[in-house]
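Participant: When you get a sec, could you give me coordinates for this:
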Amino acid sequence: MDIELPRDEPIRFNRLRQKVYFYEFRFDRIHIFSRKKWGVRPVAYDWQDLIAEACSVYAPMGNGGVVEKVLIAVRKPGTDEIIDRLFFTHNIEDGKRYWEIIRLFMQQGPDALPTFDRPPRDWDNDFELTPIRRLAPRVQWPEAIDRESRTGPTAGEPT
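Facilitator: Okay, here's the model as predicted:
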């Protein structure tokens, strides 16, 4: 049986604050019934502390062969020590494209982004999803993180 991370792990990029907000899904393969080691944890990191990592692992499971994915690694400020890794995408080529788009946005703003043929998908109102996915709980950011991730810093407020 293949076990993968859930699809809905939104990421918010706030260019004005130079922060990135993750709705991180935590899991523990050893303590599979633990309520403390499983669940959602919203976290925020400074943009300058993030790097993308591509990795491939041989996984002799249902899909067999090599499993490739891209993770976002969080460095401890001022060092190269990795303090957290967050899932980004299952495909290295998609990961490269997405990471370049994100870098353009964070460094130059929305005017630097390419024009897209199709609008972004609205996961909350997409009727192509299976009934099980439609019954899944909606993303609920904590009030303080929701407000901070949607706004820029006010005068005198540290970023």
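
Participant: only C-alpha atoms for contact and neighbour calcs from this point on.
Facilitator: Noted.

Participant: ok, residues contacting stretch 20-29?
Facilitator: 5-6, 9-14, 37-47, 86, 141, 149 (Cα atoms under 8 Å, 6 or more residues apart in numbering).

Participant: How is residue 103 assigned, secondary-structure-wise?
Facilitator: Under DSSP: H, G, I helix; E, B strand; the rest coil, residue 103 falls in the helix class.

Participant: So for stretch 86-105, what gets flagged as buried?
Facilitator: By neighbour count on 16 or more other Cα atoms under 10 Å, the buried set for stretch 86-105 is 86-90, 92, 95-96, 99, 102, 104-105.

Participant: quick one more, to check against the first:
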Amino acid sequence: MKVDTAPPRDQPLRFNRARKRIYAYNFNYRWWNPFERWRVEPVAYDWSQVRAERWLKRGATGNGVVIKGGVVLSIVKPGTNEVIDRFPLTTMGADAHAWAYICTYMQQGPDALPPPGPAKDHNDVGMNIALLLAPKVEWPADMDLESRTAP
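Facilitator: Just a heads-up that it's a prediction; the model follows:
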């Protein structure tokens, strides 16, 4: 039950071009320790620390081979390639396209991109019972303001 209701409804990422920062709604958990309190830690990093890593996992089932992949944003320690944090960007779907879109936005601005789709409400989970019981996405007030404004 904890696995279904402890994680937040979504784990959004925000990109602030004016501040050259990325903001993540980072959910920390250890599946093997049911007694540890799982919690959300909103974090912010400089854009210069962000790297993208593509992953691909193959497995066999009774019905054949299963291939799953995606893109993870890795945060590196400044001046090194040592990864200090990771956030899922996508699973399957338009992973390379999403990374290219983000890079273009951060480097050239919104005028270099096609208009985005409608904004997503990260707390709108439809009729998914487990997600309706999960905690709502609530950014800390100071981080919410900083991630939406220019310096």
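
Participant: Which of the contacts of stretch 20-29 of the first structure fall in helices?
Facilitator: Among the contacts of stretch 20-29 of the first structure, the ones falling in helices (DSSP state H) are residue 149.

Participant: what's the helix or strand for residue 52 of the first structure?
Facilitator: Secondary structure from DSSP states H and E places residue 52 of the first structure in strand 50-58.

Participant: now do residue 121 of the second structure
Facilitator: Going by DSSP H and E, residue 121 of the second structure is not in any helix or strand.

Participant: can you check the one 3 residues further on too?
Facilitator: Under the assignment given by DSSP H and E, residue 124 of the second structure is not contained in any helix or strand.

Participant: mind checking how far it is from residue 25 of the second structure?
Facilitator: Distance of residue 124 of the second structure to residue 25 of the second structure, given as Cα to Cα, to the nearest Å: 16 Å.

Participant: Neighbour count for those two, which is higher?
Facilitator: residue 25 (21 against 14; other Cα atoms under 10 Å).

Participant: Assign the equivalent of that one over in the first structure to helix, strand or coil.
Facilitator: Here residue 25 of the second structure is matched to residue 23 in the first structure, going by TM-score structural alignment. Recorded secondary structure, residue 23 of the first structure: strand (three-state DSSP).

Participant: Run the chain-centre distance for the strand holding residue 52 of the first structure.
Facilitator: Taking Cα atoms, centre = their mean, to the nearest Å, one finds the center of strand 50-58 of the first structure at 14 Å from the center of the full chain.

Participant: before we move on, what about stretch 82-100 of the second structure?
Facilitator: Worked out by Cα atoms, centre = their mean, stretch 82-100 of the second structure lies 8 Å from the chain centre.

Participant: Could you report the separation of the nearest residue to residue 41 of the first structure once chain neighbours are set aside from residue 44 of the first structure?
Facilitator: Leaving out its chain neighbours, the residue that sits closest to residue 41 of the first structure by Cα to Cα, 6 or more residues apart in numbering is residue 24, at 5.2 Å. In this structure, residue 24 of the first structure and residue 44 of the first structure are 10 Å apart, going by Cα to Cα.

Participant: These two: who's more crowded?
Facilitator: Legend: neighbour count by other Cα under 10 Å for residue 24 of the first structure and residue 44, higher for residue 24 (19 against 15).

Participant: Contact partners for residue 134 of the second structure?
Facilitator: 4-9.

Participant: what about residue 36 of the second structure, distance to residue 29 of the second structure?
Facilitator: Residue 36 of the second structure is 8 Å from residue 29 of the second structure, by Cα to Cα.

Participant: Counting neighbours, go ahead and name the busier of those two.
Facilitator: Between residue 36 of the second structure and residue 29, counted using other Cα under 10 Å, residue 29 has the larger neighbour count: 16 against 10.
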